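Participant: I'll drop the sequence and a predicted model, then ask my questions.
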Amino acid sequence: MPIKIIEGLPVRTKLQQEQVYTIEASRAITQDIRPLKILILNLMPLKEKTELQLLRLLGNSPLQIDVEFLHMSTHKSKNTPTSHLQKFYKTHQEVKDEYFDGMIVTGAPVEKFNFEQVGYIDELKEITDWAQTHVFSRFYICWGAQFALNHYYNIEKLMLSEKLFGVFGYQNIKPEHPYVRGFDDIYQVPQSRHTRIDYEALNGIPDLDILTAHPDFGPDIITSKNQRDLFIFGHLEYDRKTLKDEYDRDAKSGLNTAVPLNYYPDDKPSENPKFQWRSHGHLLFNNWLNETYQNTLYDLEQLHNLK
C-alpha cells in the first residue's frame, strides 16, 4: 500500500524512481480505509534528505500510511528554505488538536549542548508531553532518543572521549521481542555521535527493555515495557553515503574526524562504502509499523483514556 504525502513534495519523484509507492492526499480521501497516521518531527538541518530516508522505509509496508511533517516554530532553519517548511510542514499549534497512531522524532546536530542549552527545548518538551495523550506509539532516533530518555526518566547523556563514527555489529539480545523479530544475532548499525547515555542509570529503570547492545558501545535499541516508546541511538535509516557525506563535510571544514570504521572497503575513503544495514532498517520500521497497527486504537481520541 502507498504512503499518503502532501501534493508536490519534492522527494516524491525520487521515491517513484525507487518504486516506493506514494499517493497524494486528493486521491487518498476517496478510499474507504483506516490508514495509519504518522507524524514526523524532523529536527535535522537537511530536511529533504531525512524525508527521503524515512519515507523510503515507511513506504515498504502493506499498510497505507498518512504522513505529516512537523518542524519547530521556535527555531529558524538555516539549511531548508522557509518556502519548503511553509508548504510541506506544520507546527505543533497546527496539529495539537489532532491524534496520531505514531510519531517519529529524528536526531539533531545539537548533542554537544546540554539539553537546556538547545534553543527549542521548551517546545520539544511540550510536544513530547502532548504525544503522551495524542500519539499511540513514539519512535525516537539518536539525539531524539537521548532527549526522550532524559525527559521521561532523567537519564543523562555523557560525552565520549572521541566520536563514535562508523558501522558496528550489535547483538540482538531479545530476539523474541516484536521490535527485533527477524533480526540476525549480530546486525550492523551506522553510528555517528559524540555522546552516550548513562548506562548505569539506564539499567536501573525497570520500565525499560534493552533489546540490542554492543559489548563496548552499550545499548542501541531500547523500548518501554508497554512498547509505546521506542528508542534507537544508531541510524538504520541512513543511506549508503550518509556517513561519507558527514566525513567529507568534516574534512572540507578542516576537522580532524577519523575515517568511519568498518564502512569503506579496507577503510579506504576512495572506495565505495558498503551498505550493510539496509535490510535491518526496513525490518525495524516494518516491525514498528506492524506493532502500531496491531495495537493502536481505532478511535484515536480514546488515547486520553490510556495510562
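Facilitator: Good, I have the coordinates.
Participant: could you use CA atoms for every contact and neighbour count after this?
Facilitator: OK.
Participant: now the helices for the protein?
Facilitator: Defined through DSSP state H, the helices belonging to the chain, from first to last, are 12-17, 25-28, 47-58, 82-88, 92-95, 121-134, 143-153, 199-203, 242-252, 278-295.
Participant: looking at the ones you listed, which is nearest to Tyr179?
Facilitator: With distances scored as Cα to Cα, the stretch of the helices of the chain nearest to Tyr179 is helix 278-295 (5.3 Å).
Participant: that closest one versus helix 47-58: what angle between them?
Facilitator: The directions of helix 278-295 and helix 47-58 differ by 70 degrees, with axes from the mean of the first three to the mean of the last three Cα atoms, to 10 degrees as the criterion.
Participant: this is the other structure I want to compare:
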Amino acid sequence: MPIRVPEGLPAIDELSRENIFVMGRHRALSQDIRPLRLIVLNLMPLKLATELQLLRLLGNTPLQVDVEFLQTGTHRSKNVSKDHLDRFYRTIDDVEGRRYDGLIVTGAPVERLPFEQVDYWPELVRILDWAAERVWSSLFICWGAQAAMWHYHGIPKRELPGGKLVGVFEHEVVDRSHPLVRGFDDRFRAPHSRYTGNSRADIEASPLDVLAVSAEAGVYLAARPDLREVYITGHGEYERETLDQEYHRDQRAGLDPAIPRNYYPGDDPDRTPEVTWRGHSQLLFANWLNLAVYQNTPFDWLTRD
C-alpha cells in the first residue's frame, strides 16, 4: 500500500524509481479506507536526505500512511531552502488542535549541549507535551530519544567515555515475546553515530521496557509497555553512504574522526560500505506501524475533541 505525501515533495521521484508506491492526494481521497496520519518532526540539518530515508521505511508496509512534516518555528535550518520549509513543513502552531496516529522525532546534532541550552528546547517540550495528549504512538530516534526520555521520565543522557560512538554494531534481542521485535533474528546490526547515551540501569529504573541491547553501543530499543512511546538510540534509517558522508565531512573540517567501526570492508574508507542493517530496520518500522499504531489506535481517535 502507498504512502501519501505533500504534492511536489522532491523525495517522490526517487521513491517512485525505487518502486515505492507514493499516492497523490486526489487518488487517496477516492479510497474508502482510513489511512494512518503520521507527522515527522525533522530536526536533522540535511532535511531532504532524512525525508527520503524515513519515507523509504514508511513506504515498505501494506498500510496506507498519510505523512506530514513538522519543523521548529524557533529555529530555521541553514541547509535547506526557506521555500522548501514553507511549502512542506508545519509548526506546532499549525497542528496543535489536531490529532495524529503517530509521530516520529528524529535525531539532531546538538547532543553535547545540555537540553535546556538547545535554542528550540522550550518549543520541543511543547511538542512533546502535545504529543502525549494528541498522538497515539510516538517513535523517537537518537537525540530525539534522549530528549524524550529526559522530558517524560527524567532519564539523563551521559557523555560517552570513549568519545564518539560511530559505526555499525551488533545487538541482541532481550525480550523475544515483545511485538516490536516480532520476526527479528536473535542478533542484528544497526548504525550509531553519537557522543552521548543513556545507561541501561537508568532506563530499567523507569517505566520503560528494554527490548534490544549491544555490548558496545548499549541499549538500542526501549518502549513504554502500552507502546505509546518507542525509543531507538541508533539510526536504522541511515542509508549505505550516510556514515561515509559524515566521516569525510568531519575529515574536511579537520576533526580527525575515527573510522566508523564494522562499516567499511577491511576498515578501509576508500572501499564501498556494506549495508548490513536494512532488513531489521524495515521490520522494526513495519512492526511499529502495524502493532503500535494501526492495531492499537481507536478508529475515532482523529475525530475526538
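Facilitator: Looks like it came in fine. Since the model is a prediction, treat every value here as computed from it, not as a measurement.
Participant: related to what we said a few turns ago, out of the helices of the first structure, the one nearest Lys37 of the first structure is which?
Facilitator: helix 278-295 (10.1 Å).
Participant: what comes up buried for stretch 175-188 of the second structure?
Facilitator: Of the residues in stretch 175-188 of the second structure, those buried by neighbour count under the rule 16 or more other Cα atoms under 10 Å are Arg176, Pro179, Leu180, Val181, Phe184, Phe188.
Participant: closest to Ala222 of the second structure out of these?
Facilitator: Distances from these to Ala222 of the second structure were compared by Cα to Cα; the smallest belongs to Leu180, at 9.5 Å.
Participant: just checking, that closest one touches Leu284?
Facilitator: Yes. With contact defined as Cα atoms under 8 Å, Leu180 of the second structure counts as touching Leu284 (6.3 Å).
Participant: in strands, which of the buried residues of stretch 175-188 of the second structure fall?
Facilitator: Members of these lying in strands (criterion: DSSP state E): Phe188.
Participant: could I get the buried residues of stretch 175-188 of the second structure as JSON lines with distance to Pro298 of the second structure?
Facilitator: What follows is these, written out as JSON lines (distance: Cα to Cα, whole Å):
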{"residue": "Arg176", "distance to Pro298 of the second structure": "26"}
{"residue": "Pro179", "distance to Pro298 of the second structure": "18"}
{"residue": "Leu180", "distance to Pro298 of the second structure": "19"}
{"residue": "Val181", "distance to Pro298 of the second structure": "23"}
{"residue": "Phe184", "distance to Pro298 of the second structure": "27"}
{"residue": "Phe188", "distance to Pro298 of the second structure": "33"}
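Participant: just the closest of the buried residues of stretch 175-188 of the second structure to Pro156 of the second structure, please.
Facilitator: Using Cα to Cα, Leu180 is the member of those that sits closest to Pro156 of the second structure, with 24.1 Å.
Participant: residues near the closest residue to Gln188 of the first structure other than its chain neighbours, how many?
Facilitator: If you skip the residues right next to it in sequence, Gln188 of the first structure has Gly169 as its closest partner in space, 4.5 Å away by Cα to Cα, 6 or more residues apart in numbering. When counting by other Cα atoms under 10 Å, one arrives at 16 neighbours for Gly169 of the first structure.
Participant: also Glu14 of the second structure?
Facilitator: Residue neighbour count, defined by other Cα under 10 Å, stands at 12 for Glu14 of the second structure.
Participant: mind telling me what it corresponds to in the first structure?
Facilitator: Following TM-score structural alignment, the counterpart assigned to Glu14 of the second structure within the first structure is Lys14.
Participant: could you list every residue that touches that match?
Facilitator: Taking Cα atoms under 8 Å, 6 or more residues apart in numbering as the contact definition, Lys14 of the first structure lies against Leu52.
Participant: state the distance from it to Glu7 of the first structure.
Facilitator: In this structure, Lys14 of the first structure and Glu7 of the first structure are separated by 14 Å, where distance is defined by Cα to Cα, to the nearest Å.
Participant: ok, now Lys96 of the first structure?
Facilitator: From Lys96 of the first structure over to Glu7 of the first structure (counting by Cα to Cα), the distance is 22 Å.
Participant: please apply the same query to Ile221 of the first structure.
Facilitator: Between Ile221 of the first structure and Glu7 of the first structure the distance is 34 Å, computed by Cα to Cα.
Participant: and those two? Which one has more around it.
Facilitator: The residue with more neighbours, out of Ile221 of the first structure and Glu7 and counting by other Cα under 10 Å, is Ile221; that gives 22 against 13.
Participant: list the contacts of that one.
Facilitator: Listed by Cα under 8 Å, 6+ apart, the contact partners of Ile221 of the first structure are Ile210, Leu211, Thr212, Ala213, Leu230, Phe231, Ile232, Phe233.
Participant: now which residue in the second structure aligns to the third one?
Facilitator: Just to be clear, that refers to Thr212 of the first structure. When the structures are aligned by TM-score structural alignment, the residue of the second structure matched to Thr212 of the first structure is Ala212.
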